[in-house]
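> quick one: sequence plus predicted model below, questions after.
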Amino acid sequence: MTLSLEDRLAITELIALHGHLVDDGALDRLAEVFTADVVYDLSDFGQGTLTGPDAIREAALAHGAANPVAHHVTNVVVERPDGGEVRVRSKGIGVRADGSCGSVTYEDTVVRVGGSWRIAHRSVLARRVPLGGAGQG
């Protein structure tokens, strides 16, 4: 399966929409980004996995003021589809209210739901060392 340019653009915009919705507090719109049974994997942060947009919304609300005030997504790479799934990797930068920031890698599985693309699985991986650890001793 080859992705059209329109599909690639729609998937890239889908990845970007997440940050806008979260930063705007529009958590009731997360179903525009995720499938109803999305698995949101925060294991790399010791927080396990969340299933479904409602669980993601509840976790964000419980995190409260500890949430970043800004989510920026860059370096979006849409990889060749595997069957009906598309793999997407992107970099995320979160800016906290105190001005500090952190970086993550998002690894997403994106699927078509009806006429739209949605994230069916997201792993959020912390970026803790330079060069992915290469050259560290």
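Ah, there it is. These figures come from a predicted structure and were not determined experimentally.

> contacts, neighbours, all on C-alpha from now
OK.

> in terms of secondary structure, what does the longest strand seen in the chain contact?
Longest strand of the chain, by residue count under DSSP state E: strand 101-113. Judged by 3 or more Cα pairs under 8 Å, 6 or more residues apart in numbering; DSSP states H and E, the packing partners of strand 101-113 are strand 85-95, strand 116-126.

> tabulate those strands (a markdown table), appending mean neighbour count.
Converted to a markdown table, the helices and strands packed on strand 101-113 look like this (neighbours: other Cα atoms under 10 Å):
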| stretch | mean neighbour count |
| --- | --- |
| strand 85-95 | 19 |
| strand 116-126 | 21 |
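
> any chance of these in CSV, with distance to Glu79 too?
Output for the helices and strands packed on strand 101-113, formatted as CSV (distance: least, Cα to Cα, whole Å):
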stretch, distance to Glu79
strand 85-95, 5
strand 116-126, 14
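
> Ala59: which of these is closest?
strand 116-126 (14.4 Å; Cα to Cα).

> so what secondary structure elements neighbour the closest one?
Right, strand 116-126 is packed against helix 5-24, strand 34-41, strand 101-113 by 3+ Cα pairs under 8 Å, 6+ apart.

> take this one as well and set it beside the first:
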Amino acid sequence: MPIDAQDRAAVTELVHLHGHLFDGGELDRLDALFTEDVVYDVSDLGGGELVGVAAVRDAALALGDRNPVAHHVTNVLLSELPDGSVRALSKGLGVYADGTCGSVTYDDRIIRGAHGWRISRRAVLARRVPLGGAASSGAVSGDGVSSDGASAD
């Protein structure tokens, strides 16, 4: 059955819940966000795959003061998958205690279970290169100059 407006709102709120729980240190409530056997893939950040809510909680605690003080999620896009689960793509901004920021893309698979929607898989993909790397591949900028300095004329 297609996801309706109510499901879309619930899934979007679920994606937003991540920042509130982590920023508030409410790591004992991660079962409201994730399935018990969640796969939380932070390989792109050097952390590998964490399996299960306890592993996610333990990793956050081990990171300690190196965690962002604020997680901001935006630009949530939802698409229904053939099995009835939902893929959510969203952008995340992490603000650190020293004022620096980092940007990621969250790629989530969200399933409906006995307790409502939960994230069963999350990949956290670091955003380190502008324009997805297009600018560094010789693409022409708005001023008619390629990234290697050659004129497009």
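Structure received. Computed from a predicted model, the values in this text were never measured in an experiment.

> comparing the helices and strands packed on strand 116-126 of the first structure, which comes out most buried?
The highest average neighbour count among these, using mean count of other Cα atoms under 10 Å, belongs to strand 34-41 at a mean of 21.

> buried stuff in the helix or strand following that one?
Remark: after strand 34-41 of the first structure, the chain's next helix or strand is strand 49-51, criterion DSSP states H and E. Buried residues in strand 49-51 of the first structure, counted by 16 or more other Cα atoms under 10 Å: Thr49, Leu50, Thr51.

> how about the residue nearest to the spatial centre of the first structure, what does it touch?
Central residue of the first structure (Cα atoms, centre = their mean): Tyr106, 5.2 Å from the mean position. For Tyr106 of the first structure, the contact set (Cα atoms under 8 Å, 6 or more residues apart in numbering) comprises Val88, Arg89, Ser90, Lys91, Gly92, Arg122, Ser123, Val124, Leu125.

> let's go with 6 Å and repeat that
Arg89, Ser90, Ser123, Val124 (Cα atoms under 6 Å, 6 or more residues apart in numbering).

> what does Glu107 of the first structure give?
Val88, Arg89, Arg122, Ser123.

> mind putting these into a markdown table with distance to Leu27 of the first structure?
Compiled in a markdown table, these are given as follows (distance: Cα to Cα, whole Å):
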| residue | distance to Leu27 of the first structure |
| --- | --- |
| Val88 | 22 |
| Arg89 | 23 |
| Arg122 | 17 |
| Ser123 | 19 |
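
> tell me the one among the residues you listed nearest to Leu42 of the first structure.
Ser123 (6.4 Å).

> that closest one and Ser43 touch, don't they?
No - under the criterion of Cα atoms under 6 Å, Ser123 of the first structure is not in contact with Ser43, lying 8.1 Å apart.

> for burial, what's the neighbour tally of Gly48 of the second structure?
Using other Cα atoms under 10 Å, Gly48 of the second structure has 11 other residues around it.

> surely it and Ala55 touch.
No - Gly48 of the second structure sits out of contact with Ala55 when judged by Cα under 6 Å, with a separation of 11.4 Å.

> mean per-residue distance, the longest strand of the first structure versus the second structure.
Following the fit onto the second structure, the mean deviation recorded for strand 101-113 of the first structure is 0.3 Å by mean Cα distance after the TM-score superposition for the first structure.

> quick one, that strand and strand 116-126 angle?
Computed by axes from the mean of the first three to the mean of the last three Cα atoms, to 10 degrees, the angle separating strand 101-113 of the first structure from strand 116-126 equals 150 degrees.

> what range in the second structure matches strand 101-113 of the first structure?
Alignment of strand 101-113 of the first structure against the second structure: residues 101-113, by TM-score structural alignment.

> what's the offset of that stretch from the middle of its chain?
3 Å (Cα atoms, centre = their mean, to the nearest Å).
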